[in-house]
Every structure is written in C-alpha cells, then in structure tokens.
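S.K.: Provided below are the primary sequence and the corresponding predicted coordinates.
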Amino acid sequence: MKRRKFLTAGGLGLAASVVAAPAIAQSMPEVRWRLAASWPKALDTLYGGCEYFCKRVAEITDNRFQIQPFAAGEIVPGLQVLDAVSNGTVEIGNTALYYYWGKNPAFTFGTALPFGLNTRQHISWLQWGGGQDLVNDLLKEQNIIGIPTGSTGAQMGGWFRKEIKSMADLQGLKFRVGGFAGTIIAKVGGVPQQIAGGDIYPALEKGTIDAAEWVGPYDDEKLGFVKVAKFYYYPGWWEGTGQGHNIMNLDKWNALPKHYRAAVESASRDAFTWVTGKYDALNPPALKRLLVAGAILKPFPQDVLEGCYSAAGEIYADLARSNPHFGKMYASLSAYRNESLAWMQVAELSFDSFMMRMRTRT
C-alpha cells in the first residue's frame, strides 16, 4: 500500500516537473536587446550608468534578458539615439530628451526646463506629478515609451574666456550650450553654438567660441576646459537637473513579458540612484582639483540671472499658446514647482543654509 502511494506520488511529481519545465522556459524566454547611448565611454558616470543598468536587468532576470550597451558613435551618433529607437535600429536607448527639442520644444521637459526644477523636484514631478505621463504622450508620437533614469544633479554654468559682469557681456557671446537653453541665450543677444563634446576644447582653445557649458566638475575636468578658459560660472540655470531617460521602441516594449518590463523599470530606478549618487561623490573633489589648476569660480551676476529668467518666461508664454504639448507640460510643471518651492523653503533651505554656514566652524 505504501509502495503504491509512493509510486503514485512520485508519478505525480514527475508529471508536474515535465509540465513545469516548458512553462518556466516559456515565461522566461531568452531576449537580447541593444542599447544605444548618447555618451562616450570616457564619461564613466553617464555611460557607466548604462552599463550598470544592463547588468541589473541581467541579474534580475537570471541572465535570461540581456541588454548590450553601445557608446555614442558605435551604432549611431549620440544625438541620433531617439531616431534609432523610433525606427527600430535598436530596441532601447539612453539619452537626454532635450537633445531633440528641434523636433518639438516640449522634449526639454524630459531633461530640464531652464529655470525649472532641481533634481529631487524633477524626479518627483515625473513620478508623482503626472510629468512622465505627459512626456510619454509626446514620445508616443515617435513610437517610443520612456522611463527616467540617472540624473547629473544641478549643473555648472560653464567655462568663459572672459569675465561676465553684466547683461552687456552676453551680447555677441559665442556660447556652446546644449538643448533648448540656446533659444534664451539668443533672445538676450548671445550666439548659441551646438558643438559635440569632443569638439568643445579645440573650439575654446582657438577662440572659435567664447564660452562653453558641459556638465559639472567631474566631467568638465576630463575634457580639460580649465586649460583654455579660466572663469568657471555657476549655477547652470538651464539645468537645475540633468535628467536622463531610457527610451524603448514601443512595439518591442509591448512584446516583452510583463516581468521583463518590470525588470527594466526596477533597473532604471537603481541606475538613477547609482548615477546621481556617484556624481554627488565625485564632483566635490573634482572642483577642488580644478581650483588648484587655476579655475576662477564665479557666480553669475544677479542682473544676468534675472534678465535670462525674464527672457525665458516670454519664450515659454509664446510656446504655451502655440504648442499643445508645451502648454500642458508648462502648466503642470509650474504649478508643481510653486508648491514644491514653498515647502522646500521651510525645511530644506533653512537646514541646508544653516549647515553651510556651520561648515567653516568645524
């Protein structure tokens, strides 16, 4: 009797295992994707974040879903990542959406609206203020869905060959500046220049341009700007944050098993912490080294900040009337910013200000 029960139980176990094996294989298919990044490998925080993201996806899925990262230029140039994802050349890309503001100025909201939000406010708006839904409404027109990932934090105002003392010094200034901010520079009399990262140094050295912004101390140090332009200005009012996105071809995304999509979402959040935390760790010592190397740290004069702020407001008002996507995003972000600033002024600003004053006493 016991032997019959044992054989019956064993037979059921064997049958279950025979059924379960193909079911597991079906639910965990092997998937291979390629990721095109907008960053060169030399930017070991931005491109490193892509490598970390791909590693996390593989770990979460027991190596069944593997994504291979490619640096800018290896498959497509860095500024063509969105098109490559849209047309299916690659399944996924990692980029800054404001690079594509020429397609629609509203893309700037995905990365950073000049005089917009800081890093914490921006990720909060995207995830809890409806911002990412609005961004994805825009991306859907390109057959793309996006998920926010690593952020640079607040960026610097850039490297200038001469001192900026007033708005008059912006007249005719040839300034390499990324994304939508160039429209504001142009409105106040500057001459914005779109130059790839690897070409900025020789342009500054030869005087082809008068100034250039990139990211912040750690990445700027790598490109050697301090050797050819001494005045290092802050803040980068056009990027209170530098929010990156993973963007996926919508057809490829919809074809993924749900748990693979969840893996991409989870790994993207992990990469946000990895990239932003690494920048916060690396920028302070890099700034010290730049000062030793001869950088002259300067805040933008108040009238320059206020003049650019007013110019930005006029541009936003015009675009909000003429561009439905921009209008919806600007109304949403502005309302969120006002509420957030009121709260941050109470606790965050007072705490940070006190601690910064006390820093010199310890």
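M.R.: Okay, I see it.

S.K.: alpha carbons only for contacts and neighbour counts from here, please
M.R.: Will do.

S.K.: all helices of the stretch 51-200 of the chain, in order?
M.R.: Per DSSP state H, counting those that start in this stretch, the stretch 51-200 of the chain has helices spanning 81-86, 108-111, 119-128, 131-139, 181-187, 197-206. These are given in chain order.

S.K.: could I get those helices as CSV with mean neighbour count and distance to Thr8?
M.R.: As requested, the helices of the stretch 51-200 of the chain are exported to CSV (neighbours: other C-alpha atoms under 10 Å; distance: least, C-alpha to C-alpha, whole Å):
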stretch, mean neighbour count, distance to Thr8
helix 81-86, 24, 54
helix 108-111, 25, 60
helix 119-128, 18, 53
helix 131-139, 20, 54
helix 181-187, 19, 73
helix 197-206, 15, 70
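
S.K.: residues touching Thr144, list them.
M.R.: For residue 144 the amino acid is Ile, not Thr. Shown here is Ile144, whose contacts under the criterion C-alpha atoms under 8 Å, 6 or more residues apart in numbering are 85-86, 136, 247-250.

S.K.: got the end-to-end distance for stretch 162-174?
M.R.: From its first residue to its last, stretch 162-174 covers 12 Å (C-alpha to C-alpha, to the nearest Å).

S.K.: Report the central residue of the chain.
M.R.: Geometric centre of the chain, nearest residue: Gly244, 2.0 Å, by C-alpha atoms, centre = their mean.

S.K.: what's the distance between it and Ser38?
M.R.: As defined by C-alpha to C-alpha, Gly244 lies at a distance of 10 Å from Ser38.

S.K.: same check, this time on Gly88
M.R.: When distances are taken as C-alpha to C-alpha, Gly88 and Ser38 turn out to be 16 Å apart.

S.K.: ok, structure two:
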Amino acid sequence: MDRRSFLTKAALGTAATGLAAPALAQENPKITWRMTSSFPKSLATLWGNTQELGRRISEATNGNFTIQPFAAGELVGGLQAADAVADGTVEAAHTVGYYYWGKDPAWALGAAVPFGLSARGMNAWHYFGGGIDMYNAFMAKQKLFALPGGNTGTQMGGWFRKEINTLEDLKGLKMRIGGFAGKIVERLGVVPQQIAGGDIYAALEKGTIDAVEFTSPADDEKLGFVKVAPYYYYPGWWEGGPTVHFMFNLDKWNALPANYQSLLRSICQSIDANMLQQYDWNNPPALMRLMAEGAQLRPFSPEIMQACYETTNKVYDEIEATNPEFAKIWASIKDFRKQWYLWQQVAEYNYDTFMMVQQRKNTL
C-alpha cells in the first residue's frame, strides 16, 4: 500500500468515527424514568426483579436509559401502582393485573384467574398465543402498555388459624385474598379482604383477618405468617401461574426510540424467566424451613376444590354475558387450556409422577 492510499483511507476512517458518536447519541438519548413497585423490599424475589429491570436497561444503554425503582409505599401505595402510571405520576410500574380487577375483570386475565393456566401455560399463551397483544388491546384503553415481567409458578393456598375441612368451615372466614378469587370464595361464605403485601402480617397478628394467601414458601417465610397461622394449605387454585407485569405509561412507551422499545421487550422477557427460575430454586428449601418452624401442610379437600371450580365457572358465565372484552380474551385462554392440560397428561405428568414416587421411596 502506498503512502497516499494509506493516508486517504485513514482520513476517511477518522471522518467515519467522527460521525459515529452523534449518530449513536441520537439512537441512545438520555432518558430517566421512575418505576413504582407493588412489592415491599422484604420480598427479595419480587422486589429484586423490580430492581433488575433498571440494572439491565442501564447496562445495555451505557447508562443513557435509566429506570429508577421505588418499593411499595415510597411513591404510591402498592395497590395504586398502575393508576400512578396511567395518570403520568410515574412512567412505569411492576405490579399484577388482578390487583385492579375491580375496575374491570379483564385486568386479571393477563395475570391469573381461578383455574386458569400454569406458569408455562401462561407463558406459551402470552408469547405464542397472542396473549400479549390481546391484553394490550385492553390495556391501551387504560393508557398503559404491559409486558410480562415474572411468574411465581403455582402458589400456595394460604395460611389459616384453624383447619379448613369442609365448606361449612369457610363461612364467615375473613381472608386476605388477591384478584377476583375473592369474588369466588365470597359466594362460599368467605369475607374477602384486599390488603397490600406489607400490611398483611399486622392484620393477621391482630386478628383483623383469619387467613391470608400471598405467594409461595420463599416469600411467605419472610413475612412470618407461620408464627400466627400454622395451617398451610395448597394449592392456590386461583393462581396456577400468575404473571407479574411491567406496565408503562402508553404515551411514554410510544415516545421511546424503537431500539429502546426492543431492549425493553427483550429485558422484560428475560426477567419473566428469571423470576420463575428463582422461585423454583428457592421454594423447596423454604418449605422445609417453614415445616421445621411448625407449618402444618394441608391440601384443600376435594369437596372444597370442586365447589370452588363449579362456582368459578358460574362467575365466568356471568361476566362473559356482559363484558365482551373479557369474553374475547377468556375464550382464547380457555381454548388453549384444553390443549395444554391434555398435553400435560402425557409426558410431563407421567415423568413427574414417577419421579415423585421415587422421592417418597427415598431412592433419589
């Protein structure tokens, strides 16, 4: 290469480098958002994944796009998170759709409804069954855009001060229960209470409530419910696979550069997987520790499960008859639910059942 050719190419390279910096700055503008969480800092997995979004988006943009997390109560109450985003008080929230079912039952469908899908089923429906788009067609009317941001897996049925063996035992029971599962158990005599996570223990300790459901052993252990309500029931039939969402103010979302939107989609999906993996890892030892502290495991009786299932179907029929948006999304979930549980009876169920027998025989 002659000297003239080398210098010409070097000069062109310098010019290209000079153009790259402003172009990159244009693609990655400085944006600062705040995100309120529905979860207290004591819940390491839920709150930890709220923080994780901000950490990952900052790393991916060299600090140009920052999302600062705030725990429940720091900016707004845990159950007001979505409202704060919709009205523009903050740009984002990490929350659960069924907290807002009282506004419209369709809010709950993107998260979990009684006798719905398991975590893997929900993820399949969200990402490949059109669930994200269907839910966002509804959320747009709430001035929100939502992306899955975690799943706990099937939750426990809750902590009770006394044993619950029959339907009669449910009557008059004051229970903290999230989502519109409260509407179901209310018809069976339960008095549902909706209380944010950070306030539950005090209500249970004082006797304001008789029972509480929250999530799973890993979280329940931290909240100390075993100290005042030792009977630990399963399964949480109202939360077979509850999706936690990142919700964004719709105008703010639409104003983001396309590359930031793409990054958020990818990072939210990674956190969606991250949370479920954490719960799957942390729940087994947490359950063993709770049992050592005195937790007494109890399954809901077949009588109670069947009554809850039949009551749930009646409530769905009533809502579908009057709420076309609910009916459309629920029809999609129901159609897939039939296929999902047919498939689950084949390979997964039989493999898991065999391995569970080995565990009970102590041969693993």
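M.R.: Arrived safely, thanks for sending. None of these values were measured; they are calculated from a predicted model.

S.K.: follow-up on the earlier one: what is in contact with Gly244 and Ser38 of the first structure at once?
M.R.: When contacts are counted by C-alpha under 8 Å, 6+ apart, Gly244 of the first structure and Ser38 are jointly contacted by 94-96.

S.K.: All the strands of the stretch 201-350 of the second structure, in order from the start?
M.R.: The residue ranges that make up the strands of the stretch 201-350 of the second structure, judged by DSSP state E, counting those that start in this stretch, are 211-212, 231-234, 243-249, 296-299.

S.K.: Grab the nearest non-local neighbour of the residue nearest to the centre of the first structure.
M.R.: Spatial nearest neighbour of Gly244 of the first structure, chain neighbours left out: Ala96 (4.9 Å); criterion: C-alpha to C-alpha, 6 or more residues apart in numbering.

S.K.: pretty sure that neighbour contacts Thr111?
M.R.: Yes - Ala96 of the first structure lies in contact with Thr111 (C-alpha atoms under 8 Å); the separation is 5.8 Å.

S.K.: shared neighbours of the two, which are they?
M.R.: Residues touching both Ala96 of the first structure and Thr111 comprise 242-245, with contact defined as C-alpha under 8 Å, 6+ apart.

S.K.: How about the contacts made by the residue nearest to the centre of the first structure?
M.R.: Gly244 of the first structure makes contact with 94-97, 110-111, 148-151 under the criterion C-alpha under 8 Å, 6+ apart.

S.K.: list the ones among the residues you listed that the second structure also has?
M.R.: Contacts from the contacts of Gly244 of the first structure that recur in the second structure, judged by both residues aligned by TM-score structural alignment, their matches' C-alpha atoms under 8 Å, are 94-97, 111, 148-151.

S.K.: got a winner among these for most neighbours?
M.R.: With neighbours taken as other C-alpha atoms under 10 Å, the top of those is Asn94, carrying 32 neighbours.

S.K.: Any idea which of the helices of the stretch 51-200 of the first structure gets closest to Leu291 of the first structure?
M.R.: Closest of these to Leu291 of the first structure is helix 197-206, at 18.3 Å (criterion: C-alpha to C-alpha).

S.K.: can you tell me the mean distance of the closest one from the second structure after alignment?
M.R.: Here helix 197-206 of the first structure, set against the second structure after superposition, deviates by a mean of 2.4 Å using mean C-alpha distance after the TM-score superposition for the first structure.

S.K.: Check which helices and strands that helix sits against.
M.R.: Under the contact definition 3 or more C-alpha pairs under 8 Å, 6 or more residues apart in numbering; DSSP states H and E, helix 197-206 of the first structure sits against strand 211-212.

S.K.: and the strand it packs on, how far out from the chain's middle?
M.R.: Averaging C-alpha coordinates over strand 211-212 of the first structure and over its chain gives two centres that are 21 Å apart (C-alpha atoms, centre = their mean, to the nearest Å).

S.K.: now do stretch 80-91 of the first structure
M.R.: Stretch 80-91 of the first structure has its C-alpha centroid displaced from the chain centroid by 17 Å (C-alpha atoms, centre = their mean).

S.K.: got it, and stretch 228-247 of the second structure?
M.R.: Averaging C-alpha coordinates over stretch 228-247 of the second structure and over its chain gives two centres that are 10 Å apart (C-alpha atoms, centre = their mean).

S.K.: now stretch 239-252 of the first structure
M.R.: So, by C-alpha atoms, centre = their mean, the centroid of stretch 239-252 of the first structure is 7 Å from its chain's centroid.

S.K.: Which positions in that stretch come out as buried?
M.R.: Neighbour-count burial for stretch 239-252 of the first structure flags 239-250, 252 (criterion: 16 or more other C-alpha atoms under 10 Å).

S.K.: and the two most separated of those?
M.R.: Using C-alpha to C-alpha, these reach their maximum pairwise distance at Gly240 and Lys252, which is 32.7 Å.

S.K.: what's the helix ranked longest in the second structure aligned against in the first structure?
M.R.: Selection of the longest helix in the second structure by residue count, based on DSSP state H, yields helix 258-292. With the alignment judged by TM-score structural alignment, the segment of the first structure matched to helix 258-292 of the second structure spans residues 258-292.

S.K.: That stretch vs the second structure, mean deviation?
M.R.: Average distance between stretch 258-292 of the first structure and its aligned residues in the second structure, after superposition and using mean C-alpha distance after the TM-score superposition for the first structure, equals 1.1 Å.

S.K.: for that stretch, which positions count as buried?
M.R.: Neighbour-count burial for stretch 258-292 of the first structure flags 260, 263-272, 274-279, 283, 286-287, 290 (criterion: 16+ other C-alpha under 10 Å).

S.K.: ditto for stretch 295-310 of the second structure
M.R.: Going by 16+ other C-alpha under 10 Å, stretch 295-310 of the second structure has these buried residues: 295-296, 298-300, 304, 308.

S.K.: So what touches that stretch?
M.R.: Contacts made with stretch 295-310 of the second structure from outside it, assessed by C-alpha under 8 Å, 6+ apart, are listed as 114-115, 157, 164-167, 184-185, 188, 226, 230-235, 291.

S.K.: go on, stretch 172-188 of the second structure?
M.R.: Contacts of stretch 172-188 of the second structure from elsewhere in the structure, counted by C-alpha under 8 Å, 6+ apart, are 98-102, 105, 108, 113-114, 167, 170-171, 189-195, 200, 208-214, 238, 308, 311-312, 315.

S.K.: hmm, which of those residues are the buried ones?
M.R.: Neighbour-count burial within the contacts of stretch 172-188 of the second structure applies to 98-101, 105, 108, 113-114, 167, 170, 189-195, 200, 209-214, 238, 308, 311-312; the criterion is 16+ other C-alpha under 10 Å.
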